[in-house]
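Q: Give me a 3D structure for the following:
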Amino acid sequence: MCRKHRENGVNWIMGKVMKPGVNIKGTKGGLLFLLDESRPFSAVLSELKYKLENGSNLWEGPDTRVLIKLGRRQITRDEEKEMRRLFSSHKNLIIHSIETSNGRPYLVDDRGIQILTGTVRSGQVLEHRGDLLLLGDVNPGGTVRSTGSIYVLGALRGLAHAGGEGDEEAIIAASSLYPTQLRIAGVVSRPPDEWGESGVTGMNFAYLVNGQIAVDKMHQLTRIRPEIEWKENRFRS
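A: Reported below is the predicted structural model:
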């Protein structure tokens, strides 16, 4: 059985130290806080709290600008408030900016995934801000555009454009993926001929890698886009 304990603010498993969830580096402009995107944010906040409470000599002094980098993670407003509350115990630590590594806004859309039902027929255009879950089909000649990711619980046979405002982490997923065209951020891909009726089967998703659109099976989603799993967990009631 895996044994885990915490000592001096550090997690240990079977006698081996884990990678810190919070790394702090000094820069010319102040302090850089690097928060591990692979840990539950509650665990990261717990480690941050420990380090802020147990480094009194380090935190004393003149006003210091703080830059927080979240990796690819987005956080909710409540999570942001809790993080800012931890820093507020040291009046000289002034949060200057909070950033993600992929250029996305650091705050997640509090509305979560918008669910719509219906069929997008030829000549129709469905536009949405944020992530979209469509319960229905997109027929040939139909178009779906979103600033976030697009999930189609049905057949996608028309055009789909995800990440419409430059979000390169957005994906396009469908139960049956036979699009006439896919777009993610500024990248356009026309599917190969083998994507015909006998081509891609099962639920698949498209994503950007090395500036090109790739397609993979849905069970690979959490490996390729681990930050999406965090987002889905956050919206779960």
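
Q: going forward, measure contacts and count neighbours with C-alpha atoms only.
A: Will do.

Q: What is the burial count for residue 98?
A: 15 (other Cα atoms under 10 Å).

Q: what about the nearest residue to it once chain neighbours are set aside, distance to residue 193?
A: Excluding its sequence neighbours, the residue lying closest to residue 98 (Cα to Cα, 6 or more residues apart in numbering) is residue 68, at 4.7 Å. Distance, residue 68 to residue 193, using Cα to Cα, to the nearest Å: 46 Å.

Q: Which residue of the two possesses the greater neighbour count?
A: Higher neighbour count among residue 68 and residue 193: residue 68, with 17 against 8, using other Cα under 10 Å.

Q: and the more buried one, what does it touch?
A: 32, 33, 34, 35, 95, 97, 98, 99 (Cα atoms under 8 Å, 6 or more residues apart in numbering).

Q: The same query, at a cut-off of 10 Å, please.
A: Residue 68 makes contact with 24, 31, 32, 33, 34, 35, 95, 96, 97, 98, 99, 100 under the criterion Cα atoms under 10 Å, 6 or more residues apart in numbering.

Q: want to put them side by side, so please do this one too:
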Amino acid sequence: MIEENQTITIKGTKDGLTLFIDDRGSFDHVLDELADKLSEYHPKKDEPVVPVTVKLGNRYINDRQKQQLHTLIGTHNRFTIDFFDSNVIHRDEALTWKEDSEVKVVNKIVRSGQVLENVGDLLLIGDVNPGGKVISTGNIFVMGNLLGIAHAGANDDRHAVIAASYMKPSQLRIADYISRAPDYESEGVYMECGLIDDDQDKIVIDRLQVLSQKRNDISGFERRMLNG
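A: All right, here's what the predicted structure looks like:
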């Protein structure tokens, strides 16, 4: 089904329907025009439910408007909205994305009994003493001695990594993986990182330089830090 006019375009794809909504018209006009288009469709009861992707362009819609579209498209039709695709996000969503994607720099020593928690990637300039704990939803980079506990990918990010100038932790944790006895000598190692090896299904310790090959999504700042 392909229909076009100034405000709405509906195109069929192999995955269902894509509904393009022009971002220049008012939302009320969009609802009226969409209602007119859908009134021409009379599905049979045994027809399969068709998923719909709604492309909004540079238009932002709130939860109430999303519910209006859900109701309009789904009522008396064999359609269901699968996804809203917009170039615009809410300020709170943007701030959350910014927080998650930034590298936060902290200059301190995490002493025994202390817990340092962070959202996004963490660069700690200082030591994590025995009994201290560092938790981050992203990667953890310790420019110092990691002697306590480090938990990266705390929101179940299995691609997170832990790196330290001197690594002799009491425990490493990435997502839900825990390494209490890492595979390195008991005296500790310098400039190493811990990451999940999918083949071995566990946390492994490797040279710091491997991160640029094994984790392509680390930022330019992190690459410069790791490569000196």
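
Q: Would you mind reporting the TM-score between them?
A: The TM-score (TM-score structural alignment, normalised by the length of structure 2) is 0.55; 150 aligned residues with a Cα RMSD of 3.6 Å.

Q: picking that back up, which of the helices or strands spans the residue nearest to residue 98 of structure 1?
A: Per DSSP states H and E: residue 68 of structure 1 is located in strand 64-69.

Q: try residue 80 of structure 2
A: Assigned by DSSP H and E, residue 80 of structure 2 falls within strand 79-86.

Q: Can you list the buried residues in the following helix or strand past that strand?
A: For strand 79-86 of structure 2, the succeeding helix or strand toward the C-terminus, using DSSP H and E, is helix 91-101. Under the neighbour-count criterion of 16 or more other Cα atoms under 10 Å, helix 91-101 of structure 2 has residue 100 buried.

Q: Residue 137 of structure 1 pairs with which position in structure 2?
A: Using TM-score structural alignment to pair residues, one finds that residue 137 of structure 1 aligns to residue 127 in structure 2.

Q: re the thing from before, just the buried residues of the contacts of residue 68 of structure 1.
A: The neighbour-count criterion (16+ other Cα under 10 Å) marks 31, 32, 33, 34, 35, 99, 100 among the contacts of residue 68 of structure 1 as buried.

Q: Let me know the secondary structure of the third one.
A: Meaning residue 33 of structure 1. Three-state call for residue 33 of structure 1 (DSSP: H, G, I helix; E, B strand; the rest coil): strand.

Q: Provide a list of residues in contact with it.
A: Residue 33 of structure 1 neighbours (Cα under 10 Å, 6+ apart): 22, 23, 24, 25, 26, 48, 66, 67, 68, 69, 70, 98.

Q: closest to residue 184 of structure 1 among those residues?
A: Using Cα to Cα, the shortest approach to residue 184 of structure 1 within the contacts of residue 33 of structure 1 belongs to residue 70, at 22.8 Å.

Q: just checking, residue 188 of structure 2 touches residue 169?
A: Yes - Residue 188 of structure 2 is within contact range of residue 169, at 8.4 Å (criterion: Cα atoms under 10 Å).

Q: the more surrounded of the two?
A: Using other Cα under 10 Å as the criterion, residue 188 of structure 2 and residue 169 rank with residue 169 on top: 24 against 14.

Q: so who does the more buried one touch?
A: Neighbours of residue 169 of structure 2 in contact, by Cα under 10 Å, 6+ apart: 128-133, 145-150, 179-182, 188.

Q: Quick one: buried ones out of those residues?
A: For the contacts of residue 169 of structure 2, a neighbour count by 16+ other Cα under 10 Å gives the buried set as 128-133, 145-150, 179, 182.

Q: of all these, which comes closest to residue 8 of structure 2?
A: Among those, residue 150 lies closest to residue 8 of structure 2 (Cα to Cα), at 51.3 Å.

Q: From residue 210 of structure 2, how far out is the closest one?
A: To residue 210 of structure 2, residue 150 of structure 2 is 20 Å away according to Cα to Cα.
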